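**Q** Below is the structure, and that's it, no one-letter string:
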């Protein structure tokens, strides 16, 4: 099984991190993951698994500013040369790559599997943009062969938004952690000694508008007491604006912005509350890690899977998106942790389990593609579960 995975770079992101972890798990199982990188830079490079990387960028000119166009221009040649059995697009941001490659290659294009990594409703979009966005989703439904949701509630969302039949949608719980990492987080959290020197709030993610760290800073300013601290792990184009906002709110001396940190486990286990303030998400990897560490969670209702993941609020507080007052109140109330239940929920999201399910799905997809005239095959989602 030859699996081609296009990734833009080693810039940190949950989509890229999970894709590389899956590839590292596929190789020992006898498959041949082929990672095609638009460029080889990115601060997460040192933590990447030891795989063979096919880098498209050559020379001194960076392709970062036009990375999607660069991937679209170069990927068809790699597909013709390597003839993979399946093309795996690891997140929503790679959907345009898969769709255009399909149009360019036609019947010569391998089956495309797209992991839907983010919420599809996108209520944050301007009303004038939404009709075009909906049409784009339907176009994906016509061009992409199979879709993968990260949790069961995403099945109906994908079917409605992209107008695809249920047998073209598989559900694979987002493979965020290895079993060893799951056990290590639990052990570290149980062993840590709590101190009374203020509350420690933690958030993790790229410093981009989607994450709404401005909302988080405002919420912390409302309820933060002397000795309380807020750490936001990540980097991105919003850094300067967030630093200025923290100074304006008078909380700069209690906010830490250390940049990209790997791993986040030591920060999680030392926190009193993990906060997710996003406008939209799929099944955030760091939210699963917070469950594994049994850290109290406060999150916005930023995706169809959030309530299912947190057992409709039993495993964390859920507040409306863009509601600073509600976010602040939930942070101040310190939701209770349920260690046994939280860790049991996180155990569904292991790389070992997810890698096997993806391979089962890929086999089903390639089998269906090789028998186009033999009637309908057994639904890919069902086949994937049986592997």
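**A** That came in fine, so what should we check first? These numbers were taken from a predicted model, which means no experiment stands behind them.
**Q** C-alpha only now, for contacts and for neighbours.
**A** Will do.
**Q** since we're on the residue lying closest to residue 354 once chain neighbours are set aside, how many residues are nearby?
**A** Among residues not flanking residue 354 along the chain, residue 175 sits closest, at 5.2 Å (Cα to Cα, 6 or more residues apart in numbering). The burial count assigned to residue 175 is 23, neighbours taken as other Cα atoms under 10 Å.
**Q** Repeat that for the one 4 residues further on.
**A** Using other Cα under 10 Å as the criterion, residue 179 is surrounded by 16 other residues.
**Q** ok, now which ones touch the nearest residue to it once chain neighbours are set aside?
**A** Closest residue to residue 179 apart from its sequence neighbours, by Cα to Cα, 6+ apart: residue 350 at 6.1 Å. By Cα atoms under 8 Å, 6 or more residues apart in numbering, the contact set of residue 350 is 174, 175, 176, 177, 178, 179.
**Q** which residue ranges form the strands in this protein?
**A** 2-7, 32-37, 53-55, 86-89, 112-115, 146-149, 169-171, 200-204, 229-233, 255-259, 273-276, 297-300, 317-319 (DSSP state E).
**Q** Now tabulate the ones you listed in TSV and tack on mean neighbour count and distance to residue 125.
**A** TSV is the format used below for the strands of the chain (neighbours: other Cα atoms under 10 Å; distance: least, Cα to Cα, whole Å):
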stretch	mean neighbour count	distance to residue 125
strand 2-7	23	25
strand 32-37	21	29
strand 53-55	14	34
strand 86-89	25	23
strand 112-115	26	21
strand 146-149	25	22
strand 169-171	26	25
strand 200-204	23	23
strand 229-233	22	25
strand 255-259	15	28
strand 273-276	26	20
strand 297-300	26	17
strand 317-319	22	20
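**Q** right, and these - which one's nearest residue 43?
**A** Closest approach to residue 43 among the strands of the chain is made by strand 255-259 (10.3 Å; Cα to Cα).
**Q** okay but residue 168 is in contact with residue 381, surely?
**A** Yes - counting by Cα atoms under 8 Å, residue 381 is a contact partner of residue 168 at 7.3 Å.
**Q** who has more neighbours, the two?
**A** Neighbours were counted for residue 168 and for residue 381 using other Cα under 10 Å; residue 381 has more, 24 against 20.
**Q** Let me know whether the more buried one touches residue 155 as I believe.
**A** No - taking contacts as Cα under 8 Å, residue 381 lies outside contact range of residue 155: 10.5 Å.
**Q** Mutual contacts of those two, please.
**A** By Cα under 8 Å, 6+ apart, the residues touching both residue 381 and residue 155 are 169, 170, 171.
**Q** Of those residues, just say which sits nearest to residue 313.
**A** Residue 313 has its nearest neighbour among those in residue 171, at 22.1 Å by Cα to Cα.
**Q** Next one for the comparison:
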């Protein structure tokens, strides 16, 4: 039965949560539902990926905290069957709006990362207060979704709410389009003149520990002929470029910036490396597995171990252990790919969409 669904998000910038929100919206629409995306700013690379069947509504205010009344009016008029909001600050405002509009029984909030780690990483008092308010306001929604079991546990620990009140729904990552990506020999030769190529995809911020990747590639280069590409932008970019230069690796480590579609680059790499201090459910690991590219990841909270089944479908190493990471990079060139098609079924867009529709 067709449902009226409203998805609330901040904008369409190049982050994992934004990509997930758009992919979920498209999937729910493809299943025949009427989907409306409500957002603060119509900007960001993922705006172009939204299905033409989806209605778009930009809020008048450019701050989510001052959009609560407007959101409540939208909910009251639309009478949606399901409201889904993404990310903590949006979740808080949306929860308050549903309380005003008497639609709290329709609300599902989604957390994409470790709440305690994010809280400690926030600089301003205002941002910290938003996180602290979840201890009360996360009692409002009908359902609370974490994108992994680890995220659910983190939500429970931070808010003090019973773990049984949280539902884990894996991100909608694997699309038909993703599975059609072909190996681009010309792109590989254009970028890499060495025998092996490794890739990092993500924001260049402190918690991603991209310096570990650069240092590990430097160590590995003494044993194998290799290069690396880094896809992403962020405040740490200059510092990371300087690190590569100081190691004499500036010709071997290529900073290619943010790519709206990183799949062509993941496909041509011998392995994808994730070095994060913490995550929620790093979709790039799932994308790499679906593309047949080997995966090496820090065993951080949370997501990597769940995705890789404790190391069955990829290699895990302790966060910050550059020497072990370097060894895994070197060893990866002799590993044979492991079939994981059945394992990946839980990360398809259709699976995720049906699970959200099943949330009552």
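**A** Alright, I've got the coordinates. This one's a predicted model, so the numbers in the text were calculated from it and none came from an experiment.
**Q** TM value for the aligned chains?
**A** Overlay of the two chains. TM-score (TM-score structural alignment, normalised by the length of structure 2): 0.83; 350 aligned residues with a Cα RMSD of 3.4 Å.
**Q** could the strands of structure 1 go into CSV alongside distance to residue 67 of structure 1?
**A** Conversion of the strands of structure 1 to CSV gives the following (distance: least, Cα to Cα, whole Å):
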stretch, distance to residue 67 of structure 1
strand 2-7, 10
strand 32-37, 10
strand 53-55, 12
strand 86-89, 15
strand 112-115, 19
strand 146-149, 23
strand 169-171, 28
strand 200-204, 24
strand 229-233, 24
strand 255-259, 23
strand 273-276, 28
strand 297-300, 31
strand 317-319, 35
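**Q** Please list all residues in contact with residue 249 of structure 2.
**A** residue 218.
**Q** That one maps to what in structure 1?
**A** For residue 249 of structure 2, the aligned position in structure 1 is residue 251, judged by TM-score structural alignment.
**Q** Repeat that for residue 5 of structure 2.
**A** Counting by TM-score structural alignment, the partner of residue 5 of structure 2 is residue 3.
**Q** So residue 196 of structure 2 sits against residue 226, correct?
**A** Yes - Residue 196 of structure 2 lies in contact with residue 226 (Cα under 8 Å); the separation is 4.5 Å.
**Q** Burial check on the alignment partner in structure 2 of residue 290 of structure 1, number of neighbours?
**A** In structure 2, the residue matched to residue 290 of structure 1 (TM-score structural alignment) is residue 288. Here the number of neighbours of residue 288 of structure 2 (other Cα under 10 Å) works out to 21.
**Q** Residue 288 of structure 2 contacts residue 272, doesn't it?
**A** Yes - if you go by Cα under 8 Å, residue 288 of structure 2 and residue 272 touch, sitting 6.8 Å apart.
**Q** Overlap in contacts, those two.
**A** In contact with both residue 288 of structure 2 and residue 272: 266, 294, 295, using Cα under 8 Å, 6+ apart.
**Q** Nearest residue to residue 106 of structure 2 in space, please, no chain neighbours.
**A** Closest to residue 106 of structure 2 by Cα to Cα, 6+ apart is residue 82, at 4.9 Å.
**Q** mind checking how far stretch 213-225 of structure 2 is from the chain centre?
**A** Relative to the centre of its chain, stretch 213-225 of structure 2 is centred 27 Å away, using Cα atoms, centre = their mean, to the nearest Å.
**Q** Which residues does that stretch contact?
**A** The contact list for stretch 213-225 of structure 2, computed with Cα under 8 Å, 6+ apart, reads 194-196, 200, 226-228, 243-244, 247, 249, 253, 273-275, 322-323, 325-327, 329-330.
**Q** try stretch 169-178 of structure 2
**A** By Cα under 8 Å, 6+ apart, stretch 169-178 of structure 2 touches 20, 23-24, 145-148, 263, 281, 283, 286-287, 290-291, 346-353, 355-356.
**Q** next one: stretch 20-34 of structure 2
**A** Under Cα under 8 Å, 6+ apart, the answer for stretch 20-34 of structure 2 is 2-5, 7, 9, 35, 37, 46, 49-51, 53-54, 86, 171-173, 349-350, 352-353.
**Q** same question, stretch 190-202 of structure 2
**A** Here stretch 190-202 of structure 2 makes contact (Cα under 8 Å, 6+ apart) with 15, 208, 213, 224-233, 262, 265-266, 268-274, 284, 333.
**Q** So which of the contacts of stretch 213-225 of structure 2 are in helices?
**A** With DSSP state H as the criterion, helices contain 243, 244, 322, 323, 325, 326, 327, 329, 330 from among these.
**Q** Map residue 116 of structure 1 onto structure 2.
**A** Match for residue 116 of structure 1 (TM-score structural alignment): residue 111.
**Q** which residues touch that match?
**A** 86, 87, 88, 144, 145, 146, 147, 151, 155.
**Q** Find the nearest non-adjacent residue to the last one, please.
**A** Among residues not flanking residue 155 of structure 2 along the chain, residue 115 sits closest, at 6.2 Å (Cα to Cα, 6+ apart).
**Q** Could you find the counterpart of residue 26 of structure 2 in structure 1?
**A** For residue 26 of structure 2, the aligned position in structure 1 is residue 24, judged by TM-score structural alignment.
**Q** same question but for residue 226 of structure 2, I mixed them up
**A** Match for residue 226 of structure 2 (TM-score structural alignment): residue 228.
**Q** go on, residue 314 of structure 2?
**A** Aligning on TM-score structural alignment places residue 314 of structure 2 opposite residue 316 in structure 1.
**Q** check contacts around the closest residue in space to its match that isn't next to it in sequence.
**A** The shortest distance from residue 316 of structure 1 to any non-neighbouring residue, by Cα to Cα, 6+ apart, is to residue 297 (4.6 Å). Residue 297 of structure 1 is in contact with 273, 274, 275, 276, 290, 291, 315, 316, 317, 335, 337, counting by Cα under 8 Å, 6+ apart.
**Q** give me the number of residues near residue 286 of structure 2?
**A** Using other Cα under 10 Å, residue 286 of structure 2 has 23 other residues around it.
**Q** How much space separates it from residue 307 of structure 2?
**A** Per Cα to Cα, to the nearest Å, residue 286 of structure 2 is found 7 Å from residue 307 of structure 2.
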